[in-house]
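J.: This is the structure alone, sequence omitted:
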């Protein structure tokens, strides 16, 4: 604590607490910096922990020493033991306590990647998420919100963390200035993308922690986060005794992680076999069973452990993205039994984090559970039509008749392998003993396997003038030999008849291009300039959502400097969307539930998330509520909606 807080206690002061009607003394130890530390003296527990144990004292809630002495704190023995265990774990990991004023309310955001509001409702009805169901019946509420375009994690996280619409037109795209593709799953690329799109903003999590995200949001600790990979290590440097004591302090969590990691491989193989027996589409697996084991279990359990420690440390802003559902839903389909079953494990993480907030929190916290976008069931373009979109484009007007394609390909590019090896070497815990050397090797293997399917490679026609880059249900198409964004006249001159053939293809729902500085939408019913279209010209957009809202989202997407010369959206038939990648579930574009994520918040929060039409508005809400001294670049509050439900 700082300022006046330094005079609240003197060295050797003792605070007496009641623990299940058993008297427990707590020693206040004032360090050289003047900040208080609480040392448990419970002789019956046989522990002396020289770190803050808020569960035993909650000294941040009292203004004076006299007031502190006059208030006995009633605690559960389990909560106190949890605090003592967390304190010992922190000491082994050498993690400091937050210096942000402890009376300030904090927030924890748990994101379930790609779970739509609709599929959340289905999961709750089927009993996959009992903890979240209990929260919703007692203290929390859920709302549907709209994420904007593109409906992809990187764009949405940057929008939420910095409050401005980023120049991120997909998960992959081509930068004509740099003459190379940008790939959000490549850490060096994502670090550049985040820096360029931050716009000088410090970031929503500048005093907090971010786990397993694409962007860091300026976090002090960004662990397993793509744009900051290698910057922060968790676990940090460990000795053999450190690793052993962590196992002793957290035996159930670490044992569960080890067992479930192995079990996940066999679960995936079983689900693959059942999917094929039922003749449902299953994406090619490659090394996905091993990927799933590490990303769904190991990183998930470590993330939750780190969040619990952050809550105990008093970190004011915490964000974690759990990717298990997204990975399986892409693979097996968003409404498959395998995808829904991943939510059972994620519900346990919600339970553990909520329990930490209730029992060992160093400050009051609000818990949010959200998704960044949804996912719509899909079938691959090439499965339906016998060729890829790139091959189709190459045979319809482009000269020479060749096209490049870029999509997710496991270990396609040798440069990718080299980058993954370097990054895994960076994030592996540097250790000095045989015990933690094994941990180091395991982390390196996990990162190589876990990032494999996210890597992208170019097709063989690397000198072709046309490049089609696929982000699930959205394709950015570029003429790579033209340094600027092309308009309609230039495209027609370069590839006569291509636009007409593209729009008429049954697998294409919509094409966006530029004409006279405005956004032109080509669809099977005609064409319309979206910037100033009348309402009757937008009726066809009702297939996706409220037409005026979709118009606004598409114009914002098409205006991004890095957007393709043509933006191609997969066709949507009301149930499934055409996917340009080998996925059973799609997002990134238009059609179905991919555009409609959810937000779970406390009922004590009066703001309505049902009116949110873009992720930038979430930034406004969090800044205004938890960082009132900060300025948000997003002007419209999250509680305001211009669209009638």
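T.: Nice, thanks for sending it over. Everything quoted here is computed from the prediction, not taken from an experiment. Numbering: from 1, shown residues only.

J.: alpha carbons only for contacts and neighbour counts from here, please
T.: Will do.

J.: what about stretch 378-388, how long is it end to end?
T.: Counting by Cα to Cα, to the nearest Å, the length from the leading to the trailing residue of stretch 378-388 is 15 Å.

J.: Pull the distance from it to the chain's centre.
T.: For stretch 378-388, the distance from its own C-alpha centre to the chain's C-alpha centre is 28 Å (Cα atoms, centre = their mean, to the nearest Å).

J.: Could I get the buried residue list for it?
T.: 378-382, 388 (16 or more other Cα atoms under 10 Å).

J.: which helices and strands does the helix or strand containing residue 299 pack with?
T.: Secondary-structure element containing residue 299, defined by DSSP states H and E: helix 299-313. Judged by 3 or more Cα pairs under 8 Å, 6 or more residues apart in numbering; DSSP states H and E, the packing partners of helix 299-313 are helix 77-93, helix 251-277, strand 317-322, helix 337-359.

J.: could you redo the ones you listed as JSON lines and give each row mean neighbour count and distance to residue 145?
T.: Written out in JSON lines, the entries for the helices and strands packed on helix 299-313 read as follows (neighbours: other Cα atoms under 10 Å; distance: least, Cα to Cα, whole Å):
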{"stretch": "helix 77-93", "mean neighbour count": "20", "distance to residue 145": "36"}
{"stretch": "helix 251-277", "mean neighbour count": "15", "distance to residue 145": "32"}
{"stretch": "strand 317-322", "mean neighbour count": "25", "distance to residue 145": "18"}
{"stretch": "helix 337-359", "mean neighbour count": "19", "distance to residue 145": "20"}
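
J.: Quick one, which of the ones you listed gets closest to residue 166.
T.: Comparison of the helices and strands packed on helix 299-313 against residue 166 by Cα to Cα identifies strand 317-322 as nearest, at 19.4 Å.

J.: this is the comparison structure:
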């Protein structure tokens, strides 16, 4: 009797699931006949070290991850990122099996003699084309969200190599999108509410940054990018990945960027960086639940981080000049042909992945 009621409840949940209806309204294809094949959901928390993870769990910032460890037989393992310890290097090996796929996040390519910045589409797609020419991508037949590379995914969204929503936006007409937005109105209200809260926090952080002597222009630019990456990208990613799980795609890899975004700006142990982990934990919980409910196939859910971050003292603070200037002085060059140190990091650039 209880089994029958449980099955009935699962059927009702799927019947009124926003993900299931999103698939139907957008006319997205489903994978048929895969009920006996396992799928894989890879949830990446960008830039979160084991030290900061354990601290966040102890501070109750990650209640769902703690529940997985305590009740769902999940285990915590230390992961060595390799060199370089950055997202393009780790994902190059993960997606295509090539170690040290790039020497750094930004570098000068010998053949083309141009500066490659891996948050830019031209650079990321160029490197991925080279990787894909010799190896089959891990995500072939699946979906990729907010990664550097598509990983060979049939559906790549908000990735550096393939900016924007991908082929779904191009293949779907406006009435279908309006229907989906109407059906997902609770999610839209959630995004608006969280964006307002994040904007208020960003303004508070902006004032604190100015009082600490940070650059006015960079601080201003960080306000909208923080809201776009920490809230909008995250929620769109969860919505899209949830529909992919309902469809039964064999593999889905998504990257949650919010913590890394804040940690680069304010430090890996800062209050603002750890604040973002509560929203990330909520995203992991919703995705885990969607994976459990999927009628298309049974999913394994892996949660991991590509690399960590460490507090450091900037080189110019100690030496009084940039590393580019120091190298040029050693080789007695009059000009410096390298990445502009004033160009900033990835924080203000990943918002462009929205398209």
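T.: Arrived safely. Every value quoted in this text rests on a predicted model; they were computed, and no experiment measured them.

J.: so which of the helices and strands packed on helix 299-313 of structure 1 gets nearest residue 217 of structure 1?
T.: strand 317-322 (9.4 Å).

J.: The following helix or strand past that closest one aligns to what range in structure 2?
T.: Proceeding N to C from strand 317-322 of structure 1, the next assigned helix or strand is helix 324-332, under DSSP H and E. Using TM-score structural alignment, helix 324-332 of structure 1 corresponds to residues 258-266 of structure 2.

J.: corresponding residue for residue 176 of structure 2 in structure 1?
T.: By TM-score structural alignment, residue 176 of structure 2 lines up with residue 242 in structure 1.

J.: Also residue 131 of structure 2?
T.: With TM-score structural alignment defining the correspondence, residue 131 of structure 2 maps onto residue 197 in structure 1.

J.: Surely residue 108 of structure 1 forms part of a strand?
T.: Yes. The assignment for residue 108 of structure 1 by DSSP: H, G, I helix; E, B strand; the rest coil puts it in a strand.

J.: okay, now it: neighbour count?
T.: Number of residues near residue 108 of structure 1 (other Cα atoms under 10 Å) recorded here: 24.

J.: Next: the one 3 residues further on.
T.: Residue neighbour count, defined by other Cα under 10 Å, stands at 22 for residue 111 of structure 1.

J.: Can you give me every residue that contacts it?
T.: Under the criterion of Cα atoms under 8 Å, 6 or more residues apart in numbering, the neighbours of residue 111 of structure 1 are 319-322, 369-372.

J.: and with 6 Å instead?
T.: By Cα atoms under 6 Å, 6 or more residues apart in numbering, residue 111 of structure 1 lies in contact with 320-322, 369-371.

J.: which residue packs closest to the match of residue 131 of structure 2, ignoring adjacent ones?
T.: Excluding the flanking residues, the one nearest residue 197 of structure 1 by Cα to Cα, 6 or more residues apart in numbering is residue 166, at 5.3 Å.

J.: Could you measure from that neighbour over to residue 194 of structure 1?
T.: In this structure, residue 166 of structure 1 and residue 194 of structure 1 are 9 Å apart, going by Cα to Cα.

J.: if we can go back for a sec, mean per-residue distance, the helix holding residue 299 of structure 1 versus structure 2.
T.: Superposed on structure 2, helix 299-313 of structure 1 shows a mean distance of 0.7 Å to its aligned residues (mean Cα distance after the TM-score superposition for structure 1).

J.: what does that helix correspond to over in structure 2?
T.: For helix 299-313 of structure 1, the aligned range in structure 2 is residues 233-247, judged by TM-score structural alignment.

J.: go on, stretch 363-374 of structure 1?
T.: Correspondence between stretch 363-374 of structure 1 and structure 2 is established over residues 297-308, with TM-score structural alignment as the criterion.

J.: Buried by neighbour count: which residues of that stretch qualify?
T.: Applying a neighbour-count criterion of 16+ other Cα under 10 Å, the buried positions in stretch 297-308 of structure 2 are 297-299, 301, 304-308.

J.: that older thread, any idea which of the helices and strands packed on helix 299-313 of structure 1 gets closest to residue 216 of structure 1?
T.: Between residue 216 of structure 1 and those, the tightest spacing by Cα to Cα is seen for strand 317-322, at 9.3 Å.

J.: So what angle separates the directions of the closest one and helix 337-359?
T.: Angular relation of strand 317-322 of structure 1 and helix 337-359 on a 0 to 180 degree scale: 160 degrees, by axes from the mean of the first three to the mean of the last three Cα atoms, to 10 degrees.

J.: which strands and helices sit next to strand 317-322 of structure 1?
T.: In terms of contacts (3 or more Cα pairs under 6 Å, 6 or more residues apart in numbering; DSSP states H and E), strand 317-322 of structure 1 is packed against strand 106-112, strand 209-211.
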